[in-house]
Each structure stands twice: as structure tokens, then as C-alpha cells.
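Trainee: got a structure for you, letters missing:
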């Protein structure tokens, strides 16, 4: 009873404030509705919140893909500026900082990871999502696209966002990208076992639990029958994670410990920008080394991989944020970034900017987001959350990207 009395008094006070104080209505509206919204942080809906996947009827795709409508508007790329390397007092030589937030310099194939200090992201919510232009998903399989290879976008087995992608080459070799949380491991094991259980190449974008949890589980449970031949990754020193994302440093250390117990020939932690890895008919290109920003740190450290699959290019951005996206454009030519398929950065929200997708000009977007994230639903309906998914969906509609597949609809296949 006391709780209801308190709430009644609170709402009455807000109503009086809204009527009597200049700009009071706007302040109350923002308090109640939660927008303009503050920067979203990576978060996960509680497991207690039950996500119900929608059922979609399989739709037929056009036989000729609309490449002309894959992007609109002229693309612009941040040009590198001539800046000198600054050494910060107390830091080791070779650690670079950006002279200002808008200045970026290209990362060459011989350059190492760099620390770039940032005051914060410019992404903020400016209004409700009711004005967004929606894009809808298609249920797969999409056939006749990858020339005999297959791309499997695996669905989450919990309420959590995650990323798990399996590529099957023409000859049947398996390439994994990330893998999801630990609770996704059993489904992944079943999928891999059905295809022989031997992963030739495992690509890691960054060491967050919703990307490496299942991999860590598989490596620590040989009885599951899955063999991993090669793991490609690039991590910073553990001290960097402890400094900039301390509450997740234990997850990184856990994976490092797991790697340390493996035969060294399986580990390829010395990848470099421009490195090419050939697996049968699939050519993998490492597009960057980790960008070590102080803001949104581990997400921005994601390594991007471009896969050429029988002439179709699929770009995997991991959880790159806006800052890393700017640097990514500066480090790569627009022509080298054009792709047919793109994995939407950071599960389709709070990732790279619209400008990046303008340059990429994809035909198919891979959305690794559950239903609640697709709808920006914190439990109270469409656009009730603080995520940016609806904004990103609006971007893709404005860019004319024709096809979207999403894990909210279950496992998805492009072949």
C-alpha cells in the first residue's frame, strides 16, 4: 500500500511540474518516455523475459538481384590526414593517440594495434522510432547465390544477442565465425557434428562472451567430438582489457587460458591487415587489426573479415562501433569494401555509422539480433528500449538494401 501511495504522489508531482514550470512538459516527457535517449550500452534482456519468435512464410526471391538499388547517394570516405605519432607520458613508445576526434590515419599491413582516445560516441537518440521506414526479413534458404557453398546464420538458443556463422565450402570444409554464448554451444555442436565435426578455420572477431562463449566451451570439452584445426584472432594485452573494460577482462583471460592449452600450431594470433587465408574455394581477407579506442573498447577492437565465396563477397564486422567504423573507412578504399553480404555491426545497433553501409553497398544484410532487439522492445512493446535497431533499419530502407535475414526467424541459410 505504501508503494502505491508513493507512486501516486510521484505522478501528481510530475503533473504539477509539467503544468507550472517552463519547459516542464518536455522534461517530464523525457523522464517518462526515456527519449531523447542517452547512449546505449551493450546489454542483454534478462532470461526471465521470454522471447517469442515470429513465424514467417517462406517468400520467394527475385531470380535477378537488384544491384542497382543496393545503395543510394554518393559515398564519402574520411580522408587520412598527415598527423604525427604522439607518445603519451607514461605509455610505451609506439602507442599512438589521435590528435583530435575527427582525425584518422590509415592502418597499413605492417602497423600494430593503436590506442586512440575518444571523448565518447556521437550517437544519441533524438526521437521516437515511429518515423522509421521499416525493412522486413525473408526466411531462407536463399538458393543459387553462393555457387555451391553455403552460409549458415545460426540462431540464438537463449534470449541473448549473439553471433554464430558457419560457412561450408564447395568441398565441404567448415569455416566458423565467432559462435555465440556458452549456452549456444550445444546447438552449434549438433550443427557441426552433422557436417563431420571438423572445423578447418575458426575466425574470432573480438573476445566478448556473446561471440566466444561457445568456442571456449567446445575447446574445453573434447568429448563433444568437435575438432578445430586453426583459430585466427588478434587480441591486445590483457592489461588493456583490464584498463578499459575491466568487468569483462575475466572473459578475455578465460579464453586466453584456453588457447594457451592448445597445440601452438592451431593458433594464429599474429594475423595482419591484408592477410589472405585460402580454404578451398573461399578466400578470407583480414581487413584490419584491432582499433584500441578507450570508448566502447572491446567492441571497437573487432577484427573484420572479408570472405570471397565464388565471387560473392561477405563482410563480417563483428561489433565495430562508430569510432572503429570511421577508422575502417580511412584504412580501406571504397572499392575494397564493396560487398554482397554484410553482417550488421554490433547486432544491428550502436555499431558503425550509416556512411559505412553506404560504401559497402550490400544486397543482403545479416542481422544477429533476437526479436526483442529487432523491435527495440525492452518488454513494453515496439521501440520501448534504448537500442538503436530501428534507426539502423531505417538506414537500410533509405539505402535500398533489398534482402534481410535475421536470427529472430531461426537458423538462416544462403547457398
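Mentor: In hand now; what should we look at? Fair warning: this is a prediction, and the values are worked out from it, not measured in the lab.
Trainee: rest of the way, CA atoms for contacts and neighbours
Mentor: Fine.
Trainee: mind listing what the closest residue to residue 206 other than its chain neighbours touches?
Mentor: What sits nearest to residue 206 in space, not counting adjacent residues and going by C-alpha to C-alpha, 6 or more residues apart in numbering, is residue 302, at 4.9 Å. By C-alpha atoms under 8 Å, 6 or more residues apart in numbering, the contact list for residue 302 reads 205, 206, 290, 291, 317, 318, 319, 320.
Trainee: here's the one I want to compare it with:
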């Protein structure tokens, strides 16, 4: 049989050849598409990996021998978290940071409402209410719920209850306030956050230092690094925290309890086993061996253990979490 006709255009041979060419073209397209997809996936993974890096920064207070607490957490995607903020007179320094991020804060963590922690935020919230052109947009405010009756009944002069009352007067009008409890967990701009201490029944039963001992202690962690924030929690809370969270405490970095003075014990810090620590007080407190301070003892013990010491004299001080 003569197959010559099959080799003519429109014959079976040409059809088979066309099909083979089409299949080959599809294979090449799929291969090219696969390579393009894998390259995009690798580029995205590299970009995501770069974004999974956070900077925790400590800022010095306004001076005058006053202790305070002001930290930020930022990432390469432009997110901003503020922790406390210091005294009312620290407002200008806090605003300088906020302006660099377009006056937008993803989360503001208020460990407790003592004036050396919440004063600057109180001033900012008051300005927000008056319609200032410096309005700060805060997505979420995280804090603790205080037993107001017990706090006001036990407060001392140094508590400056008016700072707490101002904070409540501002935040009770807002819908973005979240009260955290022991063992709460959340995603904090990609970091894992867990609460180890907040106001609870044990705090209710105390006779003094309720606001300090009811403040937020929490740990933030990435895949490789972590940092523990102790706020103003003092030694009275240690036994319960150790009983429930002992295995979770080890962290690369730690913000020392109650500014590094009259705070937590070395037994607690030994369990955390940090490689670097943050004091939130001036030299007149941390290095004072003449008055009723114990910060210098903690300073010496942590130095002897090989910890890097971050202090206001070198602030702003920053560490990276990955």
C-alpha cells in the first residue's frame, strides 16, 4: 500500500507530527513554568526569611534619677510595637519614634499603669481626644485588668493612683483594648507571645505592691531567639511563676524585674539563664551602694555569670530576634 498520501499536508503523518510538536511545546512550557514557579517560591521564601527578623530596642528615660520603661519591637515590614513608654515628660521621645512609623502602632503593650510606664501614653491618648494633628493610630492596646477597689484601698503615695485613673478614663472609651490573663498567647507581628503573669487572685490578697506584682510578665519568641519581659513583677510572685512556667522561662534576653532593683531573685534569673540583660534605671539607682538599693548586687552577679549588661548609658540598646 502506498503511504505517500499520509505524508501530505492534512494526512495522518502530518497530524501525528503536529500532535508530537504540540506535546513537546506543552512539556517545554510546563518545564519553564515550573522553573519560574520554583524561582518565585525561593525568592518569596528568602524574602519571608528576611522578614522573620525583629529588633527589640530599649530607650533611656528622661533622667533626673527617675527609673522608667520604654521599648519598641520593629520588623523589616514596617510594623511597630511599643511597650509602656515612660513618664509624661518622655512623650516627645516617644513621639519621635512614632513619627518615624507614620504615627501608626500595631500594638501598644501597657505592662501596668504606674506613671513611669504609662505617663507618655496617657498624654498621647489625651491629645488624640482633642483632635490633635499628631493623632496616633493604635490598632490594639494590650494591658492587664486591675481590681480597682483593691488597688485604691492598698495604694501608697509612690503608686500615684491618678496615673492609673487617667489611663482608665482614656481607655474605657476605646474599643481596641484587650486585657491579658495568665497563659494567654497571641501573635505579635509574627512573634509568639505568652503571658506568664498578670493581675490575679494572689495579687488581690496582697497588702502592698499590687500594681507591680499584677503587671504583665510575658515572653516573645521567634524560631531561634526569645526575650522575657518582667515589667515590675517582684519576688512575691516567683513561686507561682516558677511552678507553672519553669520550663518555659529560659530566654536569650531579659528585661529585669522592677528595673533591676528590688525585683526578682538570682534563683529566678538562673532559671531564665539569659545571655544579655536590660536594666531600666539610671546609674544613681543601679550603682548606688550607699542607700537602700540592691541593683548593684544584681549587676555584679549577672556580670560574674558572663551576661552582657545593657544600661541607659549606652541606650538606645537593641537586640535582634530571629
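Mentor: Received, thanks. Computed from a predicted model, the values in this text were never measured in an experiment.
Trainee: So after superposing, what's the score?
Mentor: The TM-score (TM-score structural alignment, normalised by the length of the second structure) is 0.76; 259 aligned residues with a C-alpha RMSD of 1.8 Å.
Trainee: Can you tell me which of the contacts of residue 302 of the first structure is nearest residue 2 of the first structure?
Mentor: Comparing the contacts of residue 302 of the first structure against residue 2 of the first structure with C-alpha to C-alpha picks out residue 319 as the nearest, at 44.7 Å.
Trainee: the strands in the stretch 51-200 of the second structure, which residues?
Mentor: Here the stretch 51-200 of the second structure has its strands, by DSSP state E, counting those that start in this stretch, at 54-58, 70-75, 80-84, 104-109, 137-143, 177-179, 185-188, 191-197.
Trainee: my guess is residue 237 of the second structure meets residue 216, correct?
Mentor: No - applying C-alpha atoms under 8 Å, one finds residue 237 of the second structure not in contact with residue 216, separated by 11.6 Å.
Trainee: Buried residues, stretch 310-322 of the second structure. List them.
Mentor: Within stretch 310-322 of the second structure, the residues that count as buried by 16 or more other C-alpha atoms under 10 Å are 310, 311, 312, 317, 320, 321, 322.
Trainee: Show me what the first one lines up with in the first structure.
Mentor: This points to residue 310 of the second structure. When the first structure is aligned by TM-score structural alignment, residue 310 of the second structure is paired with residue 405.
Trainee: how far apart are the host helix or strand of that match and its match in the second structure?
Mentor: Using DSSP states H and E, residue 405 of the first structure maps to strand 403-406. Aligned to the second structure and superposed, strand 403-406 of the first structure gives a mean residue distance of 1.0 Å (mean C-alpha distance after the TM-score superposition for the first structure).
Trainee: Then residue 220 of the second structure would be within a strand, right?
Mentor: Yes - assessed by DSSP: H, G, I helix; E, B strand; the rest coil, residue 220 of the second structure belongs to a strand.
Trainee: For it, what is the corresponding residue in the first structure?
Mentor: Using TM-score structural alignment, the partner of residue 220 of the second structure in the first structure is residue 307.
Trainee: count of residues packed around the closest residue in space to its match that isn't next to it in sequence?
Mentor: Spatial nearest neighbour of residue 307 of the first structure, chain neighbours left out: residue 284 (4.6 Å); criterion: C-alpha to C-alpha, 6+ apart. Residue 284 of the first structure is flanked by 22 other residues according to other C-alpha atoms under 10 Å.
Trainee: dump the residue contacts of the aligned residue in the second structure for residue 284 of the first structure.
Mentor: Matched to the second structure by TM-score structural alignment, residue 284 of the first structure sits across from residue 193. Listed by C-alpha under 8 Å, 6+ apart, the contact set of residue 193 of the second structure reads 185, 186, 187, 218, 219, 220, 221.
Trainee: buried subset of those residues?
Mentor: Here, 16+ other C-alpha under 10 Å leaves 185, 218, 219, 220, 221 buried among the contacts of residue 193 of the second structure.
Trainee: Test my guess that the second one contacts residue 226.
Mentor: No - counting by C-alpha under 8 Å, residue 218 of the second structure sits too far from residue 226 to count as a contact (10.6 Å).
Trainee: tell me the centre residue of the second structure?
Mentor: For the second structure, the residue sitting closest to the mean C-alpha position, by C-alpha atoms, centre = their mean, is residue 73 at 5.3 Å.
Trainee: In contact with the equivalent of that one over in the first structure, which residues?
Mentor: In the first structure, the residue paired with residue 73 of the second structure according to TM-score structural alignment is residue 167. Contacts for residue 167 of the first structure were tallied using C-alpha under 8 Å, 6+ apart; they are 149, 150, 151, 152, 174, 175, 176.
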